[in-house]
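Chemist: the sequence and its predicted three-dimensional model are supplied below.
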Amino acid sequence: MLPLADKLRPKKIEDMVGQRHIIGKGKVLNKIIENKSIPNMILYGPPGTGKTTLANIVANTTGKKYVKLNAVNCGVKEIKEIIDENKRDLFSYNGIVLMLDEIQALNKKQQQSLLEVIEDGSVTLIASTADNPYFVIYKAILSRSSIFEFKQINQEDIIIGLKRAIDKLRENHSYDNINIEDEALEFIAQTCNGDMRSALNKLELAFNTGIDIGSNSVNITIDTIIECSSSKILSYDRGGDDGYSILSAFHKSLRGSDVDASIHYLARLIKAGDIQNITRRLLCVASEDVGLAVPQAITITEACVQSAFQLGLPEARIPLAQATIYLAQCPKSDSVVSAIDKALYDLDNINVGDIPIHLKDAHYAGAKNLGRGVDYKYPHDYPNNYIKQQYLPDEIKHKKYYIPGKNKNEMAFDNYWENIKRNK
């Protein structure tokens, strides 16, 4: 028996919900379907957002032979064999549309082989993947394809899709009444993670649970939905686009001093159990984005990190949240990362010259004969433990790598040294 999501799969683009940025009136995919001129396409986005549905709609408008395969279950050999079989029917069709789900399951060599069947134009490829295509798809295929990104479906569109499904259920079942609370629909929309298929599966389970044989009716309340719901599954792949995006949002929220956003993305990472990447980001932010504005930030963050590893989840969430809130609220300065990156850039791009001879190692017999360390002045022999002398090589002696941040701590040190050096 087909799941409700498959029974209700839209046959026309107008019946799809979500993805207005690419399938709305006048948008690119709508025009492609109207013109029936189909390029090779990569459909990329989270599960349950309409990739397979759109591929079916596109293929059915072309008049071409439609072949649908899943790369998880077959290799290039099987793909070629199936295409060769279907090429016998080409006299009645205008080519072949190959719908290939989960293209990322093919390795690089297999994807290279796939080029052969799309190169001559007799086969049009429509591939789908939940992974970032720039990470998982061979460049030669990308260069021959148009890439369309599908986004999570918003709650309003999920509710529209659910209401259409309920209308269909009323048409196809002989129950006297099918009643569903608006709050139940809203709860499904809030917990399906932008996945229409997941929303329809939740609705179907609640429908079967809410059947009242005695009154020949179906009653679905929010309690019915909660009873049927498992924990919400967040989209997170440590090595994929979703994982990197959540980590990026976490880091940028910390850098931007948004405590609430930082805690939100931390919660996502904790839900995925990714302590390793959380701690790496926290330690990085402590030096890269807080740095010398609050020098003790790295020490406090390290203490929280060590506590998290010792405690393990779920208790680790507490010191991780402590470090997150602390770093988000700290004054910010990127003077540390800016200084080291400028110095590294110069090493790669300009002649930085030799170390001044008075700074070179002089702890060996004969060093003085070579002039090593002879003119070095020991700062602790002078007032305020400072004496002016050249430390940078001649070629870059006027370079300034460290620019103090405009914060209380760095400005205090800067003023201190400015006074010392001015009086020399």
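Modeler: Nice, I can see it.
Chemist: CA atoms for contacts and neighbours, from now on please.
Modeler: Fine.
Chemist: centroid residue for this structure?
Modeler: By C-alpha atoms, centre = their mean, the chain has its centre lying nearest to S245, at 2.5 Å.
Chemist: tell me the spacing between that residue and M41.
Modeler: According to C-alpha to C-alpha, to the nearest Å, S245 stands 24 Å off from M41.
Chemist: cool, and N407?
Modeler: When distance is defined by C-alpha to C-alpha, N407 is 51 Å away from M41.
Chemist: one more to weigh against that first structure:
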Amino acid sequence: MEPDLFTAAAEDRQEKDPSSSPLAVRMRPRTLDEVVGQQHLLKPGSPLRRLVGEGSGGPAGPSSVILWGPPGIGKTTLAYVVSKATNKRFVELSAITAGVKEVRAVIEGARRATGGYGKETVLFLDEIHRFSKAQQDSLLPAVENRWVTLIAATTENPYFSIISPLLSRSLLLTLESLTDEDLRALMHRALADERGLGGAVTLPEDAEAHLLRIAGGDARRALTALEAAAGAALAMQEKEITLQTVEATVDRAAVKYDRDGDQHYDVASALIKSIRGSDVDAALHYLARMIEAGEDPRFIARRLMISASEDIGLADPTALPTAVAAAQAVAMIGFPEAALTLSHATIALALAPKSNAATLAIFAAQEDVRKGLAGPVPAHLRDGHYKGAAALGHAQGYVYPHDVPGGIAAQQYAPDAVRDRHYYRPTRYGAEARYADVVDRVRERLGRGDSDGAADA
């Protein structure tokens, strides 16, 4: 049986009995004007509007589109809207469960549909980054010959996860995360619209705020939670969805946390101070509060990167690479899976040996510079690569450290004003103990073993 017959049957059922479909499906936009968010893609004359034939007399541009963005922001919705606006069959496949065999079956069905009754096909392929190179190659003939309009969705960087021939033949659209205002507008529409809840219930501000936190920028999650809470309220013959009903329905307590207020900074501060204090359990508690409150995972990752240098430094040289890797992973995967990466990094930082020596070192050096302790760069360290440098004495007498046994040349590097300053004061904690021994030997070799102690302050 043709895949489009299943799609048509599902749409018929939805039209005859809308309540049989989930709220997120019932509220799926039918036109680009109904799409919430992604305004950068929806401006008049944009590639997406030209794709559906607006303002150009008919569809134009590539027959393949790649939608890149985090989960739950409308990639499936946009594909569906394109198919409706262009009056094409809509066939959906997931790269998680489908393979080349299923793709070829859809393409063959599309060719028959086009030749048999003139109905073109939109193939929406979700999670395309999960396809191997060979599987993605199987799509090329259909794209090149326009047998289907391919709309592929990915949560991973397409320049790394999609083959170049397919990428070069596609219109790449980057989707942005939905804001709270976007989700609020979506829920208000679902509450009032006859396709949705038709005004059967109301949603007070505290319950709405909790639903927004639960959603975490995911439209599907927001509407699913709203539908469950509304169902529970109506079952109790209540016209208002209370905070208690939302909590009971989604089994998640409201977190007292204002992302724009004091709680935002208080909890973030407590997370970092718990890591600094090596209390891994307290750190995980505050991390969980931030996650459950819908905090931007990138904000958390940035704080962890700062902590890795500020509070750990060279006591554990792997701390910063761990935090940076976590930030990169979070940017690529988003919630909910990003919680695992943030937990990984938080535990590693909390249990790492601590040192603020790197922090104090740069603070002390900056303080001296602000006081005017600078002075000219020693002549033998100046640039000697231009004509006339030798006549000025620049780079003359410089000793190349690699030519010296041990690789340390006993010459002056710092300006006279700070030549005896010792900014870096390594601790004896963790791996930094090794650096402490190295620093002592190097300073002695350079003739800088004694310090006036001024930089200690």
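Modeler: Happy to help now that I have it. Computed from a prediction, not measured in an experiment: that's the story for all the values here.
Chemist: I298 of the first structure pairs with which position in the second structure?
Modeler: Using TM-score structural alignment, the partner of I298 of the first structure in the second structure is L314.
Chemist: how near is that match to V442 of the second structure?
Modeler: Per C-alpha to C-alpha, L314 of the second structure is found 17 Å from V442 of the second structure.
Chemist: more neighbours: which of these two?
Modeler: L314 (26 against 15; other C-alpha atoms under 10 Å).
Chemist: does the more buried one belong to a helix, a strand or coil?
Modeler: Under DSSP: H, G, I helix; E, B strand; the rest coil, the three-state class of L314 of the second structure is helix.
Chemist: tell me who's in contact with the closest residue to it other than its chain neighbours.
Modeler: If you skip the residues right next to it in sequence, L314 of the second structure has E432 as its closest partner in space, 5.2 Å away by C-alpha to C-alpha, 6 or more residues apart in numbering. When contacts are counted by C-alpha atoms under 8 Å, 6 or more residues apart in numbering, E432 of the second structure touches L314, A315, D316, S355, P426.
Chemist: going by distance to A190 of the second structure, which of these wins?
Modeler: Nearest to A190 of the second structure out of the contacts of E432 of the second structure is D316 (C-alpha to C-alpha; 51.2 Å).
Chemist: hey, where'd the helices end up in the stretch 101-250 of the first structure?
Modeler: 108-119, 133-136, 139-143, 155-172, 182-191, 196-209, 222-228, 241-255 (DSSP state H, counting those that start in this stretch).
Chemist: L4 of the first structure: which of these is closest?
Modeler: helix 196-209 (6.4 Å).
Chemist: now that closest one on the second structure. Mean distance?
Modeler: Once fitted to the second structure, helix 196-209 of the first structure is off its aligned match by 0.6 Å on average (mean C-alpha distance after the TM-score superposition for the first structure).
Chemist: alignment lookup: the residue nearest to L314 of the second structure to the first structure.
Modeler: In the first structure, no residue is matched to E432 of the second structure (TM-score structural alignment).
Chemist: do V65 of the second structure as well
Modeler: Match for V65 of the second structure (TM-score structural alignment): M41.
Chemist: trace E102 of the second structure over to the first structure, please.
Modeler: E102 of the second structure maps onto E78 in the first structure, by TM-score structural alignment.
Chemist: ok, I162 of the second structure touching H129?
Modeler: Yes. Between I162 of the second structure and H129 there is a contact at 6.2 Å, judged by C-alpha atoms under 8 Å.
Chemist: neighbour count: N407 and M41 of the first structure, which is higher?
Modeler: Between N407 of the first structure and M41, counted using other C-alpha under 10 Å, M41 has the larger neighbour count: 20 against 14.
Chemist: surely the more buried one touches L125?
Modeler: Yes. At 6.2 Å, M41 of the first structure counts as touching L125 under the criterion of C-alpha under 8 Å.
Chemist: so what's the residue count around D12 of the second structure?
Modeler: 12.
Chemist: got it, and the one 4 residues further on?
Modeler: Other residues within reach of K16 of the second structure by the criterion other C-alpha under 10 Å amount to 9.
Chemist: that one and I73 of the second structure, how far apart?
Modeler: Using C-alpha to C-alpha, one gets 28 Å for the distance from K16 of the second structure to I73 of the second structure.
Chemist: what does A190 of the second structure give?
Modeler: 16 Å.
Chemist: do the same with T7 of the second structure
Modeler: Distance, T7 of the second structure to I73 of the second structure, using C-alpha to C-alpha: 22 Å.
Chemist: more neighbours: which of these two?
Modeler: The neighbour comparison of T7 of the second structure against I73 (other C-alpha under 10 Å) goes to I73, with 23 against 15.
Chemist: surely the more buried one is within a helix?
Modeler: No. Judged by three-state DSSP, I73 of the second structure forms no part of a helix; its state is coil.
Chemist: thought it was touching A222?
Modeler: No. Contact criterion C-alpha under 8 Å: I73 of the second structure and A222 do not qualify, at 10.9 Å.
Chemist: quick one, what contacts the match of V65 of the second structure?
Modeler: M41 of the first structure neighbours (C-alpha under 8 Å, 6+ apart): L125, I126, A127, S145, S146, I147, F148.
Chemist: go on, E181 of the first structure?
Modeler: Shown in contact with E181 of the first structure (C-alpha under 8 Å, 6+ apart): I220, T221, I222.
Chemist: map the first one onto the second structure.
Modeler: Looking back up the chat, that one is I220 of the first structure. With TM-score structural alignment as the criterion, I220 of the first structure matches I241.
Chemist: residues contacting its match?
Modeler: V201, T202, L203, P204, A207, A229, A230, A233 are the contacts of I241 of the second structure under C-alpha under 8 Å, 6+ apart.
Chemist: what of L67 of the second structure?
Modeler: Contacts of L67 of the second structure (C-alpha under 8 Å, 6+ apart): K75, I151, A152, A153, T154, L172, L173, T174, L175.
Chemist: need the three-state assignment for L125 of the second structure.
Modeler: strand.
Chemist: neighbours around it, how many?
Modeler: With other C-alpha under 10 Å as criterion, L125 of the second structure counts 23.
Chemist: I'd like the distance between it and S94 of the second structure.
Modeler: For L125 of the second structure relative to S94 of the second structure (C-alpha to C-alpha), the value is 6 Å.
Chemist: same check on A200 of the second structure?
Modeler: Note on A200 of the second structure: its distance to S94 of the second structure, by C-alpha to C-alpha, is 35 Å.
Chemist: which of these two has more neighbours?
Modeler: Applying other C-alpha under 10 Å to A200 of the second structure and S94 shows that S94 carries more neighbours, namely 18 against 15.
Chemist: now for the nearest residue to that one once chain neighbours are set aside: which residues touch it?
Modeler: Excluding the flanking residues, the one nearest S94 of the second structure by C-alpha to C-alpha, 6+ apart is D126, at 4.7 Å. By C-alpha under 8 Å, 6+ apart, the contact set of D126 of the second structure is T76, E92, L93, S94, A95, A152, A153, T154.
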